[in-house]
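[1] Quick one, what's the 3D model for this:
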Amino acid sequence: MNIDNPIIFFGTEDFSAVSLQRLIDDKFNIVGIVTKPDSKKGRGQKISMPKVKEIGIANNIEVLQPNRLKEIIPFVAKFNKPTGVLVSYGKIIPQSIIDLFNPGIINVHPSLLPLYRGPSPIESTILNGDTVTGVSIMLLSKEMDAGPVYLQEKITLSGTETSTYLYDSCGKIGSEMLAKALPKIIKGELEPINQCDDRASYCNLLTKEDSIINPNNITSYQAERKIRALEIYPKSKITICDNTIIIKKASITTNPNSKELSVKFKDNNYLVLEQLIAPNGKIMDGKAYKNGYINKMH
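    Got it, this is the predicted structure:
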């Protein structure tokens, strides 16, 4: 669908790139991309550009990487009230910037708002063992994820999803919803409905402290969900025989095999560590780690 209305896209994370590429493929008029400055990533701390910047360069779209958002005001002013689209940008947008756009800035959020307002809705969904999640298309407001909602789509969960899987699923679904809804939003044919603030729940920015698993403090089920939820960042770490390892995959059992690497939790169940990252950085299965690093289970 060819939409002539100028659109400025805000996004930084890989989750953003799916929606940006879909809008470009559908011939929307993307006149600019606003993303965070390039940053150091990985063990080598190499300077890395956001994926949306790569897409912008490949499609000859101007890319802005402001340290302060007010730096984009002259660029936005050139287009006389463009439409804004924001997907996982990573900064709070002040009302003074939102007001530069018509009808405002449209946001893709991977939760069934007003549930999980905040920066980690996908991880929170898995951590809490939810059976349903979804994606919301909303009109951005200065309060975090509190704006009125245009439409939502539910996703039924099996209880085995990882954060990588859900980011991928929600990214694809969100991009399809956005591409279909945006023409109607721009034409004023789709009206958003206010959220019920009384039902709102919030999630926090994840930190490295969240990665620690203490078998004495949580159940095996909580630990297994944590491993799936924090798979991307900050990952799940456990200390066994004075060595800290990163757990990539685990399962719950009441009767562990002596050959497997298993840990007892406070609910008296065991977590079988099926795949992990050893202290030397190598990915290996639990049995190999037990044979190589541990002479005797404690």
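
[2] CA atoms for contacts and neighbours, from now on please.
    Noted.

[3] biggest strand in this protein by residues?
    Identified as the longest strand of the chain according to DSSP state E is strand 243-253.

[4] For it, give me every contacting residue.
    Applying C-alpha atoms under 8 Å, 6 or more residues apart in numbering, the set of residues contacting strand 243-253 from outside is 220-221, 224, 227-228, 231, 235-239, 269-279.

[5] hey, where'd the strands end up in the stretch 1-150 of the chain?
    When secondary structure is read from DSSP state E, counting those that start in this stretch, the stretch 1-150 of the chain shows strands at 3-11, 28-34, 39-41, 46-48, 62-64, 83-87, 105-109, 132-139, 149-156.

[6] okay if I get those as TSV plus mean neighbour count and distance to residue 194?
    Formatted as TSV, the entries for the strands of the stretch 1-150 of the chain read as follows, by neighbours: other C-alpha atoms under 10 Å; distance: least, C-alpha to C-alpha, whole Å:
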stretch	mean neighbour count	distance to residue 194
strand 3-11	20	23
strand 28-34	21	27
strand 39-41	11	36
strand 46-48	11	38
strand 62-64	18	31
strand 83-87	26	19
strand 105-109	26	14
strand 132-139	23	9
strand 149-156	17	6
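
[7] this one next, for a side-by-side:
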Amino acid sequence: MRVVFAGSPAVARTVLKACVDAGMPIVGVISQPDRPVGRKKVITPTPVSAYATEGAIALERPESSIELTAAIDRLKPDLVIAVAYGRLITPSVLALPTHGWWNLHFSLLPAYRGATPVQHALLEGDTTTGVSVFQIDEGLDTGLILAQEPLVIRPHVTAGELLVELAQVGARLLIHTFHDLLAGRLKPTPQSGPVSLAPKLPRDAGRLDCSLSVQEVFQRFQATTPEPGAYLALGEEGVRLGVHDAEPLPDMHGEPGVIDRSEGRIVVGCHDGALWLKKVQPAGKTVMTAEDWWRGVSKPVHCG
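    A predicted model of the protein is given here:
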């Protein structure tokens, strides 16, 4: 059995490493091309590409569907496993491996089909999520389910933290599913249940609206941390104050949209309750404690 892994970001690297450590016969890796990163636009490989290079695994970085087809022809996989690869796969490419393409998706499909299932689960205030291994078809995350496993969402977890947990659960499930394939135990089943979508979040999705309940505000903080980043818009000009660590205080009351010190904490009032600001990032500066920021600003501080 020849397996090729297709993925790009750090979460995919976590899964790839687990598969390699478990002895899965990974004969090649496909990832996005190197891209400029940071203010200096340094050309940088994806985390998956870097791992493949370090481990001397054959690496392909196709720029187009034509190049992807050629890469598959060179690697000759029986199965391709995709985790956050970041490219749509054409039907002709899906048909090349004997066992097709699998995908590890970070929701219990058909819930939250799309690019940001973790963020949308937190936005909705869900208490349970999970992972799905499914056979990729021509639709958007619509293929046959090969395996699923639920996961309880911990209180106050951020999207970044939850994604790490899901990657660990998903890697174990993926390895188990691969063993089921080898043993002839796979039983693909159609997706069933309510369908919901999880489109990519816009860059301003992290703006915290303190006219809402503190629970709604905190859910948006959870969902947009670390990406695209939660923030408050200060004053009439809407100067951005990044929020990197926060906690809901439903029993504390303050004026909605006003940041103040209360009971030894820096808080912003919401429609009901308050949000405790722990770490913030003023525009053009580094992350600091809310206490340090508070000492250097003119009061009162209002946010839109």
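
[8] what does the following helix or strand past the longest strand of the first structure correspond to over in the second structure?
    Next in sequence after strand 243-253 of the first structure, counting helices and strands by DSSP states H and E, comes strand 262-264. The counterpart of strand 262-264 of the first structure in the second structure, using TM-score structural alignment, spans residues 267-269.

[9] which helix of the first structure spans the most residues?
    helix 163-187 (DSSP state H).

[10] mind checking how far it is from the chain centre?
    Using C-alpha atoms, centre = their mean, to the nearest Å, the distance from the centre of helix 163-187 of the first structure to the centre of the chain it belongs to is 13 Å.

[11] quick one: that helix to the second structure mean distance?
    Once fitted to the second structure, helix 163-187 of the first structure is off its aligned match by 1.4 Å on average (mean C-alpha distance after the TM-score superposition for the first structure).

[12] same for that helix, what does it pack against?
    helix 14-25, strand 105-109, helix 121-127, strand 132-139 (3 or more C-alpha pairs under 8 Å, 6 or more residues apart in numbering; DSSP states H and E).

[13] picking up where we left off before, narrow the contacts of strand 243-253 of the first structure to those that are buried.
    Among the contacts of strand 243-253 of the first structure, those buried by neighbour count (16 or more other C-alpha atoms under 10 Å) are 220-221, 224, 227-228, 231, 235-238, 269-278.

[14] Tell me how many other residues crowd the aligned residue in the second structure for residue 282 of the first structure.
    When the second structure is aligned by TM-score structural alignment, the residue opposite residue 282 of the first structure is residue 286. In terms of burial, residue 286 of the second structure registers 9 neighbours under the definition other C-alpha atoms under 10 Å.

[15] Please apply the same query to residue 222 of the first structure.
    17.

[16] What of residue 267 of the first structure?
    By the measure other C-alpha under 10 Å, the count of residues near residue 267 of the first structure is 14.

[17] got it, and residue 252 of the second structure?
    For residue 252 of the second structure, the neighbour count with other C-alpha under 10 Å is 17.

[18] Quick check: it touching residue 270?
    No. Here residue 252 of the second structure lies out of contact with residue 270, judged by C-alpha atoms under 8 Å, at a distance of 9.5 Å.

[19] The match of residue 282 of the first structure and residue 243 of the second structure, how far apart?
    Taking C-alpha to C-alpha, to the nearest Å as the criterion, residue 286 of the second structure is separated from residue 243 of the second structure by 12 Å.

[20] likewise residue 140 of the second structure?
    To residue 243 of the second structure, residue 140 of the second structure is 33 Å away according to C-alpha to C-alpha.

[21] Comparing these two, which residue is more hemmed in?
    residue 243 (25 against 12).

[22] Return the residue of the first structure aligned against the more buried one.
    By TM-score structural alignment, residue 243 of the second structure lines up with residue 247.

[23] and what of residue 21 of the second structure?
    Following TM-score structural alignment, the counterpart assigned to residue 21 of the second structure within the first structure is residue 25.

[24] Number of residues surrounding that match?
    By other C-alpha under 10 Å, the residues close to residue 25 of the first structure number 11.

[25] Residue 163 of the second structure now?
    For residue 163 of the second structure, the number of neighbouring residues by other C-alpha under 10 Å comes to 18.
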